[in-house]
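Engineer: quick one, fold the following:
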Amino acid sequence: MRLLRELKHRGTLAAVATALSYAPSSVSQQLSQLEAEVGVPLLERVGRRVRLTEQAEILVAHTEAVLERLERAESEISSSLTDLTGTLRIASFQTAALTLVPTALGLLRDQHPHLRVHVTQMEPERALPALQTRDFDLVLAEEYPGSHNPRPAGLQQQDLLTDALRLALPPTLELPCTEPPLTVLRSLADHPWVMEPEGTAARHWATTLCRKAGFEPDVRFETTDLLLHLRLVEQNHAAAFLPDLVWNGHPPTVPLHPLPHGHRTRRVSTATRHGRTHHPAIHSCRTALTRAATLPPT
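Structural biologist: Below is the predicted model:
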């Protein structure tokens, strides 16, 4: 049943085998055995892929409930101990990983020296599904204005902070600060831009904002690395939308302009699975991240 659940989240038998260090043939054999035990088909072929049947979805739902109860039991056991040990696996997008995570790690190390923390830099589009498949215990995620993406099922999210978003201009490009934000943005219709790749929430938000100003942005540079965004702006290659976390409390190095109302902040949150919510390691990490968000930059 665990393999069936993994297949639902990972999509292919090969991905399940890789994630669990099984041979693909072993995964197929165990799922075939489960079908024989249940007495109904659990998988159906769709081209070169397989899809879960309605009966398989029922089994997966029960598996999710069992795994959640097991995680709650583990949390209660950990809460009963005086020393916090084990491994906490965190995924974070870049700007939070650069600004909030190092400070939080220091606080965790001082309070819980025997807790082992693994950190992976990963964008929320990949990290949240990986949280569902139990590759991580906690994810730092971002949510841009106007986002209509549903939050993944089975996850509990907690707001951490709001991060201001601003228009960053090359130093040689002088625009009057007294103009309305949409007018300033519209004046960049023919200017090169750097944005995050297609398919990311940040790119969707940025493109929507430019279209609201009446133009399709000339995106010549695409990367999830916001420090590269900043460098391209500093070197007069492109305009960009940058969050305040990029500066980490230090003075900006390029001219910044406000954005139109309704597009001025993104939400930063932490996410974990429902069964993990009350685990002391999760609670301690969230507390450390909250404190890190209020401390001055080092």
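Engineer: CA only for contacts and neighbour counts going forward, please
Structural biologist: OK.
Engineer: so which residues of the chain form helices?
Structural biologist: Here the chain has its helices, by DSSP state H, at 2-10, 13-20, 24-38, 54-79, 94-99, 101-111, 124-132, 181-186, 201-212, 226-234, 280-294.
Engineer: dump the ones you listed into CSV; add distance to residue 86 and mean neighbour count as well.
Structural biologist: Conversion of the helices of the chain to CSV gives the following (distance: least, Cα to Cα, whole Å; neighbours: other Cα atoms under 10 Å):
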stretch, distance to residue 86, mean neighbour count
helix 2-10, 23, 19
helix 13-20, 20, 16
helix 24-38, 29, 14
helix 54-79, 9, 15
helix 94-99, 21, 19
helix 101-111, 13, 17
helix 124-132, 18, 19
helix 181-186, 49, 17
helix 201-212, 33, 18
helix 226-234, 33, 19
helix 280-294, 9, 19
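Engineer: now for the ones you listed, which one comes closest to residue 162?
Structural biologist: Go through the helices of the chain one by one with Cα to Cα and the one that ends up closest to residue 162 is helix 280-294, at 10.1 Å.
Engineer: what's the angle between that closest one and helix 54-79?
Structural biologist: With axes from the mean of the first three to the mean of the last three Cα atoms, to 10 degrees defining the directions, helix 280-294 sits at 80 degrees from helix 54-79.
Engineer: and helix 280-294, what does it pack against?
Structural biologist: Here helix 280-294 touches helix 54-79, helix 101-111, strand 155-168, going by 3 or more Cα pairs under 8 Å, 6 or more residues apart in numbering; DSSP states H and E.
Engineer: just put these in a markdown table and tack on distance to residue 217.
Structural biologist: A markdown table is the format used below for these (distance: least, Cα to Cα, whole Å):
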| stretch | distance to residue 217 |
| --- | --- |
| helix 54-79 | 42 |
| helix 101-111 | 33 |
| strand 155-168 | 13 |
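Engineer: out of the ones you listed, which is closest to residue 42?
Structural biologist: When those are ranked by proximity to residue 42, the top entry is helix 54-79, at 4.8 Å, counting by Cα to Cα.
Engineer: picking that back up, residue 295 is nearest to which of the helices and strands packed on helix 280-294?
Structural biologist: In this view, the helices and strands packed on helix 280-294 are compared for proximity to residue 295 by Cα to Cα, and helix 101-111 is the closest at 8.7 Å.
Engineer: alongside the first, I'd like the structure of this one:
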Amino acid sequence: MFELRRLRMLHELALRGTLAAVADALAYSPSTISQQLALLEREAGVSLFEPDGRGVRLTAQGRLLAAHAERAIELDEAARVELERLVPSATPVRVAVMQTAAQAILGPALSLLAGSDPDLRVDVAEVPPEEGLFELSARRFDLVVAEQYPGSARAHRADLDREVIGHDPIRLALPPDETIASLADLRDHAWVMEPRGTAARSWALDQCRAAGFEPDVRFEIADLTVQVSLIAAGRAVGLLPDLVWGDAPPRARLVDLPQAPTRELFTAARRSAAARPGIVHVRDALRRAFPA
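Structural biologist: Next up is the predicted model:
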């Protein structure tokens, strides 16, 4: 019989590509990962790996077993869900949350859970949506709070279950004394945007290009509170979601955009674990904490 722990390591290698990355994700040493995978290869009786520079890559047999490993892990998770339904456990819910959701809805959601499920432990890490969704599949997290911008769609994956939390308006954010009132008039201004490769950056670029110009992105910053500081100081303009302000008054002059765009916030969980009571309760609290 294959040992599930070793199958998990093989699954991680198929996702992450290197032994070092697997070791970091699972908190083992690279030598331990290598030894355990060698034992798995011996159990399989076929070659699962072949040299690839200084590392290894999966053979055809390795890729086949990795696919079976993923199904075995899903079955193990589904069995644990059924057991937890019968006898509630103290298993923590590990949540990856993006910055604005952490600022605006995490505290109220945890307060709701403290009243309804005081024994439920929730472990939270602030993680960009793209990374969080990857790590959800890799089982580092049980639940991810992510975003989707208008006119774009994240791939719908069969192994993930998605639920909408709410919709967050996006507005043009200008220095407090700026008199310009339209996106098209900002072609000569310095812009602050999120890093390349993020959904927010792609959407913001599309809005500027649709207005007839290529923005001068002088500040590439993931932290939206820093973006707010630059805009409030008169050093840049940007496109910001309303959640960034929380309950505080805006520190920038906000201008509505044509067609009043909103970004969709959603939670994602693995389908094999989505019915787990702890995950269901955390999702419910996040929805209830979203500003009306």
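Engineer: which one of the helices and strands packed on helix 280-294 of structure 1 lies nearest to residue 32 of structure 1?
Structural biologist: Nearest to residue 32 of structure 1, of all these, is helix 54-79, at 12.2 Å by Cα to Cα.
Engineer: mean deviation, that closest one versus structure 2?
Structural biologist: In the superposition with structure 2, the aligned residues lie an average of 1.7 Å away from helix 54-79 of structure 1, counting by mean Cα distance after the TM-score superposition for structure 1.
Engineer: can you tell me how far the equivalent of residue 223 of structure 2 over in structure 1 is from residue 248 of structure 1?
Structural biologist: When the structures are aligned by TM-score structural alignment, the residue of structure 1 matched to residue 223 of structure 2 is residue 225. According to Cα to Cα, to the nearest Å, residue 225 of structure 1 and residue 248 of structure 1 sit 15 Å apart.
Engineer: these two: which is more packed in?
Structural biologist: More neighbours sit around residue 248 than around the other of residue 225 of structure 1 and residue 248, counting by other Cα atoms under 10 Å; the figures are 18 against 13.
Engineer: what do we get in structure 2 for the more buried one?
Structural biologist: Using TM-score structural alignment, the equivalent of residue 248 of structure 1 in structure 2 is residue 246.
Engineer: next one: residue 20 of structure 1
Structural biologist: Structural alignment places residue 20 of structure 1 opposite residue 26 in structure 2 (criterion: TM-score structural alignment).
Engineer: also residue 57 of structure 1?
Structural biologist: Match for residue 57 of structure 1 (TM-score structural alignment): residue 63.
Engineer: what do you get for residue 186 of structure 1?
Structural biologist: Taking TM-score structural alignment, residue 186 of structure 1 has residue 184 as its aligned residue in structure 2.
Engineer: ditto for residue 40 of structure 1
Structural biologist: That one, residue 40 of structure 1, aligns with residue 46 by TM-score structural alignment.
Engineer: do the same with residue 121 of structure 1
Structural biologist: Residue 121 of structure 1 is assigned residue 126 in structure 2 as its aligned equivalent, the criterion being TM-score structural alignment.
Engineer: count of residues packed around that match?
Structural biologist: Here the number of neighbours of residue 126 of structure 2 (other Cα under 10 Å) works out to 16.
Engineer: so what's it closest to, chain neighbours aside?
Structural biologist: residue 97 (5.0 Å; Cα to Cα, 6 or more residues apart in numbering).
Engineer: for residue 143 of structure 1, which of the helices of structure 1 is the nearest?
Structural biologist: Evaluated over those, closeness to residue 143 of structure 1 peaks at helix 201-212, with 7.5 Å, by Cα to Cα.
Engineer: so which residues make contact with that closest one?
Structural biologist: Outside of helix 201-212 of structure 1, the residues that reach it under the criterion Cα atoms under 8 Å, 6 or more residues apart in numbering are 125, 143-147, 185-186, 195-198, 216-217, 241, 263.
Engineer: and for that helix, what span of structure 2 is it aligned with?
Structural biologist: Against structure 2, the aligned range for helix 201-212 of structure 1 is residues 199-210 (TM-score structural alignment).
Engineer: how big is the offset of that stretch relative to structure 1?
Structural biologist: With structure 1 overlaid, stretch 199-210 of structure 2 shows a mean distance of 1.4 Å (mean Cα distance after the TM-score superposition for structure 1).
Engineer: circling back: just the buried residues from the contacts of helix 201-212 of structure 1, in PyMOL please.
Structural biologist: Entered in PyMOL, the line below selects the buried ones among the contacts of helix 201-212 of structure 1, by 16 or more other Cα atoms under 10 Å:
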select buried, resi 143+144+145+185+186+195+196+217+241+263
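Engineer: quick one: which of the contacts of helix 201-212 of structure 1 sit in strands?
Structural biologist: 143, 195, 241 (DSSP state E).
Engineer: out of those residues, which is nearest to residue 270 of structure 1?
Structural biologist: Within those, the smallest distance to residue 270 of structure 1 is 11.0 Å, found for residue 143 (Cα to Cα).
Engineer: circling back to that earlier point, let me know how buried the residue nearest to residue 126 of structure 2 is, in neighbour terms.
Structural biologist: 22.
Engineer: got a list of what the equivalent of it over in structure 1 touches?
Structural biologist: With the correspondence set by TM-score structural alignment, residue 97 of structure 2 lines up against residue 92 in structure 1. With contact taken as Cα under 8 Å, 6+ apart, residue 92 of structure 1 is in contact with 119-124, 127, 139-141.
Engineer: which of the residues you listed does structure 2 keep?
Structural biologist: Mapped onto structure 2 and checked by both residues aligned by TM-score structural alignment, their matches' Cα atoms under 8 Å, those keep the contacts 119-124, 127, 139-141.
Engineer: of those, buried ones?
Structural biologist: Burial of these was assessed by neighbour count (16+ other Cα under 10 Å); the buried members are 119, 121-124, 127, 139-141.
Engineer: where's the counterpart of residue 169 of structure 1 in structure 2 relative to residue 229 of structure 2, distance?
Structural biologist: When structure 2 is aligned by TM-score structural alignment, the residue opposite residue 169 of structure 1 is residue 174. In this view, residue 174 of structure 2 and residue 229 of structure 2 are 11 Å apart by Cα to Cα.
Engineer: what do you get for residue 183 of structure 2?
Structural biologist: According to Cα to Cα, residue 183 of structure 2 stands 20 Å off from residue 229 of structure 2.
Engineer: which members of the contacts of helix 201-212 of structure 1 are the farthest-apart pair?
Structural biologist: Taking Cα to Cα, no two of the contacts of helix 201-212 of structure 1 sit farther apart than 125 and 186, at 29.3 Å.
Engineer: so who does residue 84 of structure 1 touch?
Structural biologist: Taking Cα under 8 Å, 6+ apart, we find residue 84 of structure 1 in contact with 78, 112, 114-115, 280-281.
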